[in-house]
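Participant: this is the structure alone, sequence omitted:
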C-alpha cells in the first residue's frame, strides 16, 4: 500500500505526480498523489491503489520559504522515533545541528522536540482527532490533527473550507485504516515480496531513497514487522494511515486540470494550519498536477 492514490504522504519535490512510485521525505509537509501498483492482492477492487492524499512532515530538501517548517518537522520526527534526548538519539542530534546552522529559534526547537513526544512545551498532552469534509470537485477528505487547541484548529480549518467551498461531511466510511511500516536495509525484492505476503502484508515498494515501505492491516503491523526484521531490515517508522476505498474513488475523468489546481491550492492551505498532521482524499486526477 503506498500512500493512497489521491493520498497525501511524505517527500521529494513535485507536489503532485501520477508516478506509481511514491516518494518520501522528512523535512517538510508535503502533498503527493500516489497511484502505486500492488504486487499481490486479496481484493478485486485494488486496482490503481491507495487513492488518497496524505500530507505529512517529510524527509527531503524544501524551498527556502519553508525551511524552518522543514527543519522543525525533522526534529519532530526524530524525537518521535528516537526520544527527546539528543545524546541517545543520533538522528535528533543531526537534526538539531542543521536547525541551529540555519538559525531556527530555540523556542521552535524546544516546541518541535516536545511535539515529537506528543506534548506541548508546557508538558500538556497534544490531542489527536480526525475531521471529515467534502472538498472541491466533490472529493472526500479526512484530516488528521495533532493539536494543543482542537477548537482553534477547527476554526482555522473552517476558514479554509469557506474559501474553497468545502463543507463538513461524513466521509470516514469512504476510507479504511491501514498500517504503514518503513524499513531501512538491503534485501532482494523477491525475498521481500515473499516475506511480506507470507506474513499477511498487503503491499510493499522500494522508495527512491532505498527505503522499503510496507502496508498492512492494522492488526498485522507487529507480525509483518517482526517477519521483515528477520530479513535484516531495520524498522524506521510505524504509523496508521487511511486508504481510500477503490470503489469509492472520485472518477478519474471527472476531475479536470482546473479542478485539480484548485484542490492542490486547497490542500496547501490546509497544510499551513498549525495542528494539521495529515490530509487524505479519495480522488485521482486524469492529468498530473505539475
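Facilitator: Received the coordinates, thanks. What you see is a predicted model, and the numbers here were worked out from it, not measured in a lab. Residues are numbered from 1 along each chain as shown.
Participant: C-alpha from now on. contacts and neighbour counts both.
Facilitator: Noted.
Participant: ranges for the helices of the stretch 51-200 of the chain?
Facilitator: Listed in chain order, the helices of the stretch 51-200 of the chain (DSSP state H, counting those that start in this stretch) span residues 67-82, 90-101, 106-116, 150-164, 189-198.
Participant: just the ones you listed: most buried one?
Facilitator: Stretch with highest mean neighbour count among those: helix 67-82 (a mean of 24; mean count of other CA atoms under 10 Å).
Participant: put this next to the first one:
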C-alpha cells in the first residue's frame, strides 16, 4: 500500500495508554459501566458491553476489575450517571479532530476540551464540522512477519471471513470491516490462528492531513492533553503521523 499506515495513529494512542495503565483502566471501567446501564449486564445480548469487555481484556485489565464494574453498574447505584458527548474541531494546521467523552459533568468536560484546543493552536467547532470526514469501521492489525503468509493468501482468508478490505504496509497487514461484521471477522481469523496487534471498532479518517513540523508537534500535544483527560474516551483525527514526528 502506498502512503501512510493507519496503524501509526493507533500506535501513538496505545503507547500513551501503556504508559498510564491506571488512567486507561479508569476509562475502560467507565465504558463498561455505561454499557451495562444502557443495555444490561449480559454481554451475549449487549454488543456494546461485549466490545468493552474485549477492549478491557486487550489492555490487560484484571478480570476482577471487569466483574466488579459490571456488578456495580447492575446494582442500585444512585447519583452515578454518565453522559456521552462528542466534540468536533480543528487542530493546528487544520487537521480534523473528534473527541468522544463520557462524563458526569458536561460543563467541566466542555471547558477542559475547549482549553486543550485553545492551548495547542486548535479551535473547537460546531457539531458536524468534521464528522463527515470519518467513517466507523472495524479495524484489525496483524504483524506481517508473524502472519506467516503472503498478502494474496491473507486476502483470500479475510474475504472468506467477511472483511471489506485488506491493506498492507511494510510491517503490518490492516484489515477493515463493517462495524457489525467486526466480531465475526475477528473470530473467524482467530480460528485460523491469527493474532492481532490491535483490534477495535473505530472512526477511520477518509482523508489525511499532512502538517508542517511545528503544527505536527502542537497536534501531538493536543492529542496527548485530550487523552490525559479522564472524561475523554477516544480521540480521532486525520493527522498523518510520520516517524520524524517522534524525533527529538
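Facilitator: The structure has been received and is ready for your questions. Keep in mind that this is a model prediction, so the values were computed, not measured.
Participant: looking at the second structure, which strand is longest?
Facilitator: Of all segments of type strand in the second structure, defined using DSSP state E, the longest is strand 134-143.
Participant: returning to what we had before: I'd like the helices of the stretch 51-200 of the first structure laid out as JSON lines, including distance to residue 211 of the first structure.
Facilitator: As requested, the helices of the stretch 51-200 of the first structure are arranged in JSON lines below (distance: least, CA to CA, whole Å):
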{"stretch": "helix 67-82", "distance to residue 211 of the first structure": "16"}
{"stretch": "helix 90-101", "distance to residue 211 of the first structure": "16"}
{"stretch": "helix 106-116", "distance to residue 211 of the first structure": "22"}
{"stretch": "helix 150-164", "distance to residue 211 of the first structure": "33"}
{"stretch": "helix 189-198", "distance to residue 211 of the first structure": "12"}
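Participant: which stretch among the ones you listed approaches residue 285 of the first structure most closely?
Facilitator: Closest approach to residue 285 of the first structure among the helices of the stretch 51-200 of the first structure (CA to CA): helix 150-164, 18.0 Å.
Participant: onto which residues of the second structure does the closest one map?
Facilitator: The counterpart of helix 150-164 of the first structure in the second structure, using TM-score structural alignment, spans residues 106-120.
Participant: pretty sure residue 28 of the second structure is touching residue 57, no?
Facilitator: No: under the contact definition of CA atoms under 8 Å, residue 28 of the second structure does not touch residue 57, with a separation of 9.8 Å.
Participant: quick one: the strands in the second structure?
Facilitator: Taking DSSP E as the criterion, the second structure carries its strands at 83-90, 96-103, 123-124, 134-143, 165-168, 172-177, 198-205, 232-237.
Participant: straight-line length of stretch 66-81 of the second structure, end to end?
Facilitator: 18 Å (CA to CA, to the nearest Å).
Participant: returning to that earlier point: pipe the strands of the second structure into a markdown table and attach distance to residue 48 of the second structure and mean neighbour count per row.
Facilitator: Converted to a markdown table, the strands of the second structure look like this (distance: least, CA to CA, whole Å; neighbours: other CA atoms under 10 Å):
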| stretch | distance to residue 48 of the second structure | mean neighbour count |
| --- | --- | --- |
| strand 83-90 | 13 | 18 |
| strand 96-103 | 14 | 23 |
| strand 123-124 | 28 | 20 |
| strand 134-143 | 14 | 20 |
| strand 165-168 | 23 | 17 |
| strand 172-177 | 17 | 23 |
| strand 198-205 | 11 | 19 |
| strand 232-237 | 14 | 22 |
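Participant: of all those strands, which lies closest to residue 112 of the second structure?
Facilitator: Using CA to CA and comparing the strands of the second structure, the one that lies nearest residue 112 of the second structure is strand 232-237, at 9.9 Å.
Participant: give the aligned range of the closest one in the first structure.
Facilitator: Counting by TM-score structural alignment, strand 232-237 of the second structure lines up with residues 276-281 of the first structure.
Participant: mean shift of that stretch relative to the second structure?
Facilitator: Between stretch 276-281 of the first structure and its aligned stretch in the second structure, the superposed structures give an average distance of 1.3 Å (mean CA distance after the TM-score superposition for the first structure).
Participant: what about that stretch, distance to the chain center?
Facilitator: 7 Å (CA atoms, centre = their mean, to the nearest Å).
Participant: again with stretch 187-197 of the first structure
Facilitator: With CA atoms, centre = their mean as the basis, the distance from the averaged C-alpha position of stretch 187-197 of the first structure to the chain average is 24 Å.
Participant: give the contact list for residue 37 of the second structure.
Facilitator: The contact partners of residue 37 of the second structure, taken as CA atoms under 8 Å, 6 or more residues apart in numbering, are 73, 74.
Participant: for residue 91 of the first structure, which non-adjacent residue is closest in space?
Facilitator: Setting aside the residues directly before and after it, residue 91 of the first structure is nearest to residue 78 in space (CA to CA, 6 or more residues apart in numbering), at 5.8 Å.
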